[in-house]
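Visitor: sequence unavailable; structure follows:
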């Protein structure tokens, strides 16, 4: 791995989105869920046919980036590209990835989120839909659409019309005392906090259903919440014209995750 002080014009991550990233929350200098994030990037390297992640170097770069942030709460991004070289889509015969990290203060979200249903679809047939690749344009467009409508976040369906995720979060809903979330086969990223919520719910004796469901399920939900590594668990106030109330289950899960 070679760290990058600047990205050259022939970098495959820049030109083709050929690479991966992870975003971690740091609290008072401590990197949350570090091993889980490195595990996911390592698995992504294997799926994309990239050399194995240098985990020690990754941690060193993240801590180095974090040292320059004067804030108790920070977002740390680890980026890995497929490096330089190759012609067109083809990688060079020997791939030398480029690995670097950045960090910035990260504020706590202000209250419950407002959601809107996006017209941008998630491609459940693509392996990239289950990885944090550098090709995130669909998510960018979905978030842009949500902001234009006055919402905080977008709900993305897949090409079959099933609920997949938010633009930058996993999605859960509550109904009749049970917790539901889209299955990974719907084109869903295996979120680090998503996995923690499922594990904590099991410890609390709460049934969790990973499902393929249409947006009508969200219309009938008693409560909805989002999860990602920076916001943790964030309740949802409404999806377009549908309003949701506070959820005791979501509150219990949030306390257990803290």
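Guide: Structure's in. What do you need? Since this is a predicted model, take the numbers as computed values, not measurements.

Visitor: rest of the way, CA atoms for contacts and neighbours
Guide: Noted.

Visitor: now the strands for the stretch 151-258 of the chain?
Guide: For the stretch 151-258 of the chain, the strands defined by DSSP state E, counting those that start in this stretch cover 153-157, 163-166, 170-175, 178-182, 208-211, 223-228, 232-239, 242-243.

Visitor: now the angle from the longest one to strand 223-228?
Guide: What that stands for is strand 232-239. 140 degrees (axes from the mean of the first three to the mean of the last three Cα atoms, to 10 degrees).

Visitor: okay, pairing it with this:
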């Protein structure tokens, strides 16, 4: 379902499939967030804060009120769905879809591969969840065509950054390690939750750190915590620490 409103104070959302043409169409000037909705939006406040920061960076009006959005979710009976909020110069767009991951995915774990494309750690867009997303989409589609679930990017210095739609972590000496934001990645909402609940080492890592690790997992707002069972030709078994993180995360979102 798609709801569209004019990006101004006092906006109202209407179910329709047309929008006002603006610089998002011609130049990709837009910001979005994808939010897991159970009974209400999971980490909704954090998503809206990041959405607002993105709008400030791209000079896009921000007119969303948290309480009004919660009321909208309630009134439209949005439950157990993915809610995507997109803001452009003239449009506010809410769209919903089914959550794409099931128990079978978590049981088998995800397979990942390395992209030949490099992240630009000096680009402002690298750190924003902008609608200039086609490179991520194309690289992930290519990986899926090759039988993988996700694709991982290095930056221009050969350092680990992130997945097309996820943050990445690995276990070394039973310690959680993840690339620091300045390597060129989006500071994910679930990444923030992990840092707040576990001791995490942030650093600059290379591909061998990943290959030689004791375990790998990825995260995003819809996926939650997903262990990686295969990195290209290498296979990884289950890891107690990853299961502990996943279990604690799932318990923490029950209240939403």
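Guide: That came in fine, so what should we check first? Keep in mind the model is a prediction, meaning the values are calculated, not measured.

Visitor: same list (the strands of the stretch 151-258 of structure 1) but as CSV, adding distance to residue 78 of structure 1 and mean neighbour count.
Guide: Listed next are the strands of the stretch 151-258 of structure 1 as CSV, based on distance: least, Cα to Cα, whole Å; neighbours: other Cα atoms under 10 Å:
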stretch, distance to residue 78 of structure 1, mean neighbour count
strand 153-157, 23, 26
strand 163-166, 21, 28
strand 170-175, 20, 22
strand 178-182, 26, 21
strand 208-211, 29, 16
strand 223-228, 16, 24
strand 232-239, 18, 22
strand 242-243, 36, 14
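
Visitor: now those in JSON lines, with distance to residue 16 of structure 1?
Guide: Shown next, in JSON lines, are the strands of the stretch 151-258 of structure 1 (distance: least, Cα to Cα, whole Å):
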{"stretch": "strand 153-157", "distance to residue 16 of structure 1": "23"}
{"stretch": "strand 163-166", "distance to residue 16 of structure 1": "24"}
{"stretch": "strand 170-175", "distance to residue 16 of structure 1": "25"}
{"stretch": "strand 178-182", "distance to residue 16 of structure 1": "29"}
{"stretch": "strand 208-211", "distance to residue 16 of structure 1": "32"}
{"stretch": "strand 223-228", "distance to residue 16 of structure 1": "26"}
{"stretch": "strand 232-239", "distance to residue 16 of structure 1": "31"}
{"stretch": "strand 242-243", "distance to residue 16 of structure 1": "39"}
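
Visitor: between these, which one is closest to residue 23 of structure 1.
Guide: Of all those, strand 223-228 sits nearest to residue 23 of structure 1, with 9.3 Å by Cα to Cα.

Visitor: of all the strands of the stretch 151-258 of structure 1, which lies closest to residue 29 of structure 1?
Guide: Comparing the strands of the stretch 151-258 of structure 1 by Cα to Cα, strand 232-239 comes nearest, at 17.2 Å.

Visitor: which strands and helices sit next to that closest one?
Guide: On a contact count with 3 or more Cα pairs under 8 Å, 6 or more residues apart in numbering; DSSP states H and E, strand 232-239 of structure 1 meets strand 113-117, strand 223-228, helix 248-257.

Visitor: just give me how far it sits from the chain centre.
Guide: Taking Cα atoms, centre = their mean, to the nearest Å, the mean C-alpha location of strand 232-239 of structure 1 is offset from the chain mean by 15 Å.

Visitor: so where in structure 2 does it end up aligned?
Guide: Strand 232-239 of structure 1 corresponds to residues 224-231 of structure 2 when matched by TM-score structural alignment.

Visitor: check the mean deviation of that stretch from structure 1.
Guide: Comparing stretch 224-231 of structure 2 with its match in structure 1 after superposition yields a mean distance of 0.4 Å (mean Cα distance after the TM-score superposition for structure 1).

Visitor: list the contacts of that stretch.
Guide: Among residues not part of stretch 224-231 of structure 2, those counted as contacts by Cα atoms under 8 Å, 6 or more residues apart in numbering are 106, 108-113, 190, 211, 215-219, 235-238, 242, 245-246, 249-250.

Visitor: what's the separation between the aligned partner of residue 252 of structure 1 in structure 2 and residue 194 of structure 2?
Guide: Residue 252 of structure 1 maps onto residue 244 in structure 2 when the alignment is built from TM-score structural alignment. As defined by Cα to Cα, to the nearest Å, residue 244 of structure 2 lies at a distance of 11 Å from residue 194 of structure 2.

Visitor: now swap in residue 64 of structure 2 and tell me
Guide: 27 Å.

Visitor: residue 124 of structure 2 -> structure 1?
Guide: Under TM-score structural alignment, residue 124 of structure 2 pairs with residue 127 in structure 1.

Visitor: so who does the counterpart of residue 44 of structure 1 in structure 2 touch?
Guide: Aligned counterpart of residue 44 of structure 1 in structure 2: residue 54 (TM-score structural alignment). If a contact means Cα under 8 Å, 6+ apart, then residue 54 of structure 2 has 31, 128-130 as its contacts.

Visitor: can we see that at 7 Å?
Guide: Counting by Cα atoms under 7 Å, 6 or more residues apart in numbering, residue 54 of structure 2 touches 31, 128.

Visitor: now residue 18 of structure 2: closest residue in space that isn't a chain neighbour?
Guide: residue 4 (7.8 Å; Cα to Cα, 6 or more residues apart in numbering).

Visitor: doesn't residue 16 make contact with the one you found?
Guide: Yes. Between residue 4 of structure 2 and residue 16 there is a contact under Cα atoms under 7 Å: 6.5 Å.

Visitor: the two: who's more crowded?
Guide: residue 4 (22 against 11; other Cα atoms under 10 Å).

Visitor: can you tell me the SS state at that one?
Guide: strand (DSSP: H, G, I helix; E, B strand; the rest coil).

Visitor: so which residues of the stretch 51-200 of structure 2 form helices?
Guide: For the stretch 51-200 of structure 2, applying DSSP state H, counting those that start in this stretch gives helices covering 66-75, 103-108, 134-145, 189-197.

Visitor: for the first one, what is the distance to the chain centroid?
Guide: The chain centroid and the centroid of helix 66-75 of structure 2 are separated by 22 Å, computed with Cα atoms, centre = their mean.
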